[in-house]
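*Asks:* Pasting the sequence and the predicted coordinates here, then a few questions.
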Amino acid sequence: MPNLQLSPLIDQLKLVALDDDFEKHFNLLTSTLDGPSKFKVRAEVRRLTRACPRTVDLRKRVDGDCRRIEHRGRVHYLDEVARDIFERGLRDYNGVFTQDTYERIMQAENNYRVMYEQQKAAQAESAEDDTFDDESAFELFKLGFYPYRDEERMNYTVEVYIELEGASSCRAITNNISQGGLKIRVDRSQMQLQVGQQANIYFTGFAKEFTIDPQLPIRYEIARISEENQRTYISLKRADGDLNKDFDAFINRFISGYKRRYRVNTDNTEIALLNKAHEQFYLPRMRRLTLYLQRHSKELSCKYVLTTYNNESTLAHWYNETNELAIGPIFNKRRSQYMIKKLERNESCELTLLTFNIVAKGKVYFYSALVEELKKIELWDTFASFAVQKSSFQAFRLSLSPVNHKQAWRPQAVPQHINLPSREQPFTESVQHALSEIDYVATLDDVTDLIKPFCGLSYNKDELAKLRAFVHPPSPPHRSQAIKLEFVNLRSEQRYHLRSRCRVRSGSFSRDGLVLDISEHGLRIQVDEPIPGSNRSEMQVSFTQLLQHHKNEPLTDVQYQIVNVDKSRTAFNLKLSEQPASRAAAQFLTRFIQQREQRLPKIYENNSLKGFELGLRNLYCDAASAVPLFFYQTKTNEDFLGRIGVPPVISDWSRLLQMPNSLLPKATLPTLLNTSGLLDKWKSWLMSADKSERPMNQLLLFQLGWDDQNKRTVSVLAFDVETVTLDDIEHHVIQALLNDTIIAVNIELSRTGRPDRQFIEAEMQYLSAYAQYKVDRVERQLDSVLGVADSFSVTPLLTQSLELSESLQAVAAKRLEQWLSATN
């Protein structure tokens, strides 16, 4: 084979090799070559243009359907891509099936062998890719952002000409192409560009290779203009009413046939995969209560409360004597109107709520008051001092946001026409109707420990009677329902379907039953008749049916502990006891599952995220004001804060995190948080913490100011919320506000579990089909996540609770806005 420098010359000559004037063309085009090079070119042209005696059968060798084609007595089986190459070859070589045509068919991009080699090469290229970007900067992502494309977009470079209305045309190069769109690179200085402008595109490059008319204009509209790497890119979409069935069919065939070679642009899928997976780390660790409210006239009613593993203890305070959730009345008519009006004025609705309850004569009486209400009628001291002495005392940062119903359903970041077994279906009408009734999302962040130092210990007993104005009605006017946010694959073990008879014993009761599913250390059973049993109590299980085939195994009276039981007392979730006597049974069950893993059907149970709960989850992501922070530990034991989720609701804290490093002082925020003793303390706690442990709670106080050169300065102090005193906070805040300003942030640090892989399975499958190296890169990053911190601003809460003068609060707010918004 000649060297690659001669390939363009060979490509030119082979198309005229069968013409009568071939020698003329050959002598003209090879006039600058030496004798050996001319010989090589002539030999290669002759080899490529001679008739090929082979029969081509691509069945089971390509990614496409093959049809029978007969040519000069030979029967070929070709897919659509190969047929296109075959027919073009016959036209180019006067009806002869040449060696060149054969090699092009066998090297087509959808050939399985070619696909394998390309993917292997791509993985090799990416093996050295860093999992993370520069650790001196945070990687920001928007909560709930899963960029979706309805069409596959293929990376492909080809020459086109763009012609704007009333302007001359100019040459451009495509960056990627889809059925209904195009992205091109152009010299912007050649023409005036505007979004919405109509443009004619001439596919001159395609015309050189395919049967496309180079004078055929395809109508597009400019959708976006961007500058990247000092180049101008234009994103275009097909103009409305531009119908050209022949061109549409060509583009469809072209992308289907060539996408394996030139690769589909999967950047949006990788982004969605990373975002969704990180949210799966974060959402189950939230301590906040998320409430979904419906507006009735001028009053808000709480319909649903989203519960997680970390907020169950907080929510437990809100159940009354009849086990009903009684949190709704905190939104009484007066408060509802007050909060709704703040939102209508485009003001931030961020308030502080104090609550407690009293049990009397078998009934639970709930009290709640906003700090604004108490200070207006001068009852802050009495209410706060009385409430803080109750074991039921809780304080919350309350935030309210309107709902955008369009954000409840978010399709997976895989084009709809791609057939995947894990495809999520749009919500049913009943789910859509239930979600449409939600008008607002409220979040209650537990700031009890932060508020306690501001509450006095003495109060005027004569004023206690006034607190009756803050008691909730005895029966909630609207019932609230707790909705569990579950991610099934947070389980430590895979579960499998297994139907096998058993006999169970709990105390003095014995019952026959049926094993429903099994894992190495877990079991779910259904007994024939109810049997007493409560969480954490012991239950002995004898695997009577398995014993028939495994008589010598320790399968009698295996010790389990009840994890969950249904109301009928007939269905139990069990986990294997940690007693030494259970180890032999655990070893057998592990072997049993491993030997039959291919035959035992796996259990996938994310039904809770298939409908209504998924909609609630998405609505929260669209209305959140908290900022999740993700901590990583690399294989070289480097720890750092690397990724941050940016919420839709803007706060001073989220604005600070999004400031460009160029506007920050030398000790940039990433450097400040990643190299200070603060990170060492967080790392030490994460390394020793268990996933089920209560989050570590800290208060960060950022002091923001200006130096002598009028450059920004920033420093940070950290306080343990459980031990901080009023004097500590007050001293540092007052000192900071003498000349500077502050941002106060509450941090709740948790050790992470594992993300629910089933929830991101569709994106994983699609991405692996085109770019396995990207899947590997994502998995490396996910495996490195060590912890997640839920963080939110408490600046207004702090300045309000310190009872600073209104003038000082106004000055601090003005300085803060100047610091955050200055452009240099």
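*Replies:* Thanks, I have it.
*Asks:* going forward, measure contacts and count neighbours with C-alpha atoms only.
*Replies:* OK.
*Asks:* give me every residue that touches the residue nearest in space to the middle of the chain.
*Replies:* Most central in the chain under CA atoms, centre = their mean is Lys276, positioned 1.6 Å from the mean C-alpha point. Counting by CA atoms under 8 Å, 6 or more residues apart in numbering, Lys276 makes contact with Gly144, Tyr146, Ile760.
*Asks:* my guess is the last one meets Asn275, correct?
*Replies:* When you say that, I think you mean Ile760. No - Ile760 lies out of contact with Asn275 (CA atoms under 8 Å); the separation is 9.9 Å.
*Asks:* which residues does the closest residue to Val371 other than its chain neighbours contact?
*Replies:* With sequence-adjacent residues excluded and distances taken as CA to CA, 6 or more residues apart in numbering, Val371 is closest to Thr352, at 5.7 Å. The contact partners of Thr352, by CA under 8 Å, 6+ apart, come to Leu370, Val371, Glu372, Ala395, Phe396, Arg397, Leu398, Leu797.
*Asks:* The first one reaches Glu350, doesn't it?
*Replies:* No - taking CA under 8 Å as the contact criterion, Leu370 and Glu350 are not neighbours in contact, 10.8 Å apart.
*Asks:* distance of the closest residue to Ser348 other than its chain neighbours from Arg410?
*Replies:* Residue nearest to Ser348 in three dimensions, not counting chain neighbours: Lys342, with 6.9 Å by CA to CA, 6+ apart. Going from Lys342 to Arg410 by CA to CA, to the nearest Å gives 29 Å.
*Asks:* The structure to be compared is supplied as follows:
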Amino acid sequence: MTQDLQQYADIIEQLKPMVNEPEFNQVLTQVAGGLPKEKRFLIKMEVKRLARPCMRSIDLRGQVDGNCQLYEYDGIKHYLDDIAIDMFEQQIRVFGHYSFGVYEAVQQTENNYRVMRERAESSQQQSEQGGQSSKSTHTMARFSVPVVNLLDYSRRDTERMNFAVALEIFNESNHSIRGISVDVSTEGIQVKLSKESLFKTGEKVFIYFRGLEDEFAMDKKNGIAYTVVKIGRKKDIQYLSLRRAKEFPNPAFDKFLESFIHGNKRRYKVNMANTIDAIRNKSCEQYFSPRCPTLPVYIDDINGSPVPRYAMANEVNREILHYWSDEQDESRLGFLLNSKRLAALLQKKADRRELFVYSFTHLQNEKVYFYSASADELADKDVLRGAFLGFGSRKASWRIFKLTMTDMSPDQAHAPLSIPDSVSSKIKRQNTPPAPRLMSKLKNLRYLVHITDVTSDAGQRRYSEYKFNRNNLSHLRVFGHPRNRVPQEIPIFRFKSQDKRLESRYLLRSNIELRMHVDGRPVKGVSEDISVHGLRLELNGEFTGQIDDRVTVSFPKLQELTSKHDVMSLQYDVVHFNPDRNIVHLKSAHGEPGQSARHFFDDLIKQNRNTLKSYPEEEEIPGIGHALRIINARNVMSLSFLLSKDGVRYKPEASIIGKQDDRVSRLASHFGGKDEVNLEFMFRDRNLDSPFVQHGIKQVKVENLPIRQEVFIAFDPAQKDSRMAIIPRFDNQFTSDDTRHNFIKEAMGRGQFIALHVMLTTTGKPDLDMLQAEINYVSVYAIHRAKELEEKLWSIAACSHLVDITDEVMMRYNFEPAEIARNRENTAQHVIEPNGIQALLRA
């Protein structure tokens, strides 16, 4: 379409479906009657051109942000991605055949690189014309997102109904104020009145329901007593939250109000603001917990001594557990969390309980030997520091772990629904606190330690340049963990996510042979666990198939034990395999092909139920995994933010602030509004060829592993311009360690230096079971809101985790402890200029 016709694009869109209809000229006159005759002629010719049959093939490979596949239509082969296919089929319905209009529309999709570039250039030109200030303000606003405190939401003891009625309120001075109710419950009421009315929290007031006196037999002489619990203001309106004063009972009014709400709650609608907030809050927790790369370990306080009691694993943080497992696959996590380090963490200030631990392993005679040292332990043995860091960092097993400790309470294990018990017996049952047997296992828990792997290629390369005396290597045994002093076992529980088991699984290791139906190539291995409908196998070679492929599994050892069943050709479908393609999850083939497998394992389990061990995910104490998950969610230690897909880009949706992450929280909150953070600094590279967040998420999806990157930040809160106040540099933007060192020095000179270890993970499917009760409750009164919430729930695609590694980076580049301490305190020396009265006084 030419530039001249571009201004008539809306008219052309309206005419496309009518181009082959007899009424075309009549419709053209109707929709373009106000245009000159020559313009109408040009529009008509353009629509006719778009409707002409086309024989061209479309190949979008390399031209769009998407995976293209072969798509054939009417004998013509095209290579299109999903968005282009949708556009192709949509335009086919408009024109009725493959035309030039279809051809051109398919090449104008939003994920086409040329289209994105043209729009970016156009947007940049418009912004330059509109002024740099407005552009900056608009850009910053795009990256402001609300802060979510996980599992912190309001719970109501009674249903609250939206209801507006005229009220008269008498305060303690017996002054009368007129107002209107906003919502009402048997326990309280919210009132809207003028901003000039003066009240104070805790004040007793008496309310007369003037708007109900004509319809109901209300007591006109005695008001209903309430206590002011909260005062809010919005523009010229004041909102009072009031609670019934129990010392002034009124059974008649209680009975009336209960009956009135029950009979009218569908008419006036239940106030569900807290339930909607709870659904959003729980949604964030669902996307955060199951794929958070940090490993939480729960610490008991036994006679004043900290003892690791439980750990909580998910599909991402289990890499830490794998690292601290020996050649027998026995967990040795206790080497990392020994009593000396836990005591050292406890001795630090409550808001600075963190420790960096360096480690490597040594393999000798097929046995794994673990070596680790914290930054404090290396400082005590300064002679060996260079040898440990220089030698250890040259090994493939080199790791750096950040340990953070915070206080916690067993009471945090209970997260009731936002809905009152009175709604139904099912809701009341779900709101029941954890059982005494479960709480007895949690009663001594006092601390939570988070372990995060913050190893980086740049850091490892830097440490490997440390020079050391090889004669000192034999002395490194002081940092070794003796194999004959095995640490106390720490039971591992798993985050329960959407993949809930429909049946019990049992441990059974037996030799197997797996064959693909496609090529018939056998792969040997062993079974890990079994159930009636499924298997998990560990293969000696690589699995070459795909999800949903049909495979045959043989059990030669088990066949020797049974003559009733043929177990040498059991039929299964592939449902999952790990990134290394050596662990495969199978389900029995549907219908008759899978009957043999189901019948055999059903008999096997029934006859051996007393001897078969259930899989460790089957909790010995029901509910303990869920309880530990809730405790962890309420004690997040570092800042994270969730991202949703917006067209072909990803944008932040919500942020989770860490309890002990003041430096990063202060940075992120600097340009944010109330209860918001602004994450623009994490997207400063958005116009480069491979912006970290956008490019990283695609890489995570391909590799199915977290993507890591370090970012150095110069933070000067005294600057009002965001681009000067926060200057971020991703590690790949530095050319050498000298430039990194200089950046740190300059950042400290102008304000504060902050280093972040950034991890990107994708999110799994939402577990609607954990939200269903509240979604159903919202659906009863506002089904459209429930659908909106579910749509939003499915839009979240990734999560970014920002871990503060400032002190470790400064130690890496040999800054003195005094400089590290001074940098931590630097923010207090740089404050934003005062305004208003304070500015006038200073003048």
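*Replies:* That came through fine. This one's a predicted model, so the numbers in the text were calculated from it and none came from an experiment.
*Asks:* TM-score of the superposed pair?
*Replies:* After superposition, the two chains reach a TM-score of 0.68 (TM-score structural alignment, normalised by the length of structure 1), with 624 aligned residues with a CA RMSD of 4.1 Å.
*Asks:* Just the buried subset of the contacts of Thr352 of structure 1, please.
*Replies:* Using 16 or more other CA atoms under 10 Å as the burial test, these include Leu370, Val371, Ala395, Phe396, Arg397, Leu398, Leu797 as buried.
*Asks:* List the contacts of the aligned partner of the third one in structure 2.
*Replies:* In this case it means Ala395 of structure 1. Counting by TM-score structural alignment, Ala395 of structure 1 corresponds to Ile400 in structure 2. If a contact means CA under 8 Å, 6+ apart, then Ile400 of structure 2 has Phe356, Val357, Tyr358, Ser359, Asp453, Val454, Thr455 as its contacts.
*Asks:* and if you look at Ala736 of structure 1?
*Replies:* By CA under 8 Å, 6+ apart, the contact set of Ala736 of structure 1 is Gln703, Ile742.
*Asks:* for Asp407 of structure 2, same thing?
*Replies:* Arg446, Tyr447, Leu448.
*Asks:* May I see the residues you listed organised as JSON lines, with secondary structure and distance to Thr29 of structure 2 added?
*Replies:* What follows is the contacts of Asp407 of structure 2, written out as JSON lines (DSSP: H, G, I helix; E, B strand; the rest coil; distance: CA to CA, whole Å):
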{"residue": "Arg446", "secondary structure": "strand", "distance to Thr29 of structure 2": "78"}
{"residue": "Tyr447", "secondary structure": "strand", "distance to Thr29 of structure 2": "76"}
{"residue": "Leu448", "secondary structure": "strand", "distance to Thr29 of structure 2": "73"}
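*Asks:* What span of structure 2 is the helix or strand hosting the residue nearest to the centre of structure 1 aligned with?
*Replies:* Per DSSP states H and E, Lys276 of structure 1 falls inside helix 267-282. Helix 267-282 of structure 1 corresponds to residues 273-288 of structure 2 when matched by TM-score structural alignment.
*Asks:* what comes up buried for the matching stretch?
*Replies:* Neighbour-count burial for stretch 273-288 of structure 2, counted by 16+ other CA under 10 Å, picks out 275-288.
*Asks:* Tell me the mean distance between it and structure 1 once they are aligned.
*Replies:* Mean deviation of stretch 273-288 of structure 2 relative to structure 1 after superposition (mean CA distance after the TM-score superposition for structure 1): 1.3 Å.
*Asks:* what's the spacing between that stretch and its chain's center?
*Replies:* 11 Å (CA atoms, centre = their mean, to the nearest Å).
*Asks:* In structure 2, what residue corresponds to Ala469 of structure 1?
*Replies:* Aligned partner of Ala469 of structure 1 by TM-score structural alignment: Val478.
*Asks:* Around that match, how many other residues sit close by?
*Replies:* By the criterion of other CA atoms under 10 Å, Val478 of structure 2 has 13 neighbours.
*Asks:* ditto for Asp92 of structure 1
*Replies:* Residues near Asp92 of structure 1, counting by other CA under 10 Å, number 17.
*Asks:* And it, how far from Phe254 of structure 1?
*Replies:* Counting by CA to CA - Asp92 of structure 1 and Phe254 of structure 1 are separated by 19 Å.
*Asks:* ok, now Leu48 of structure 1?
*Replies:* Leu48 of structure 1 sits 24 Å away from Phe254 of structure 1, going by CA to CA.
*Asks:* Over to Leu90 of structure 1?
*Replies:* Look at Leu90 of structure 1 and Phe254 of structure 1: by CA to CA, they are 19 Å apart.
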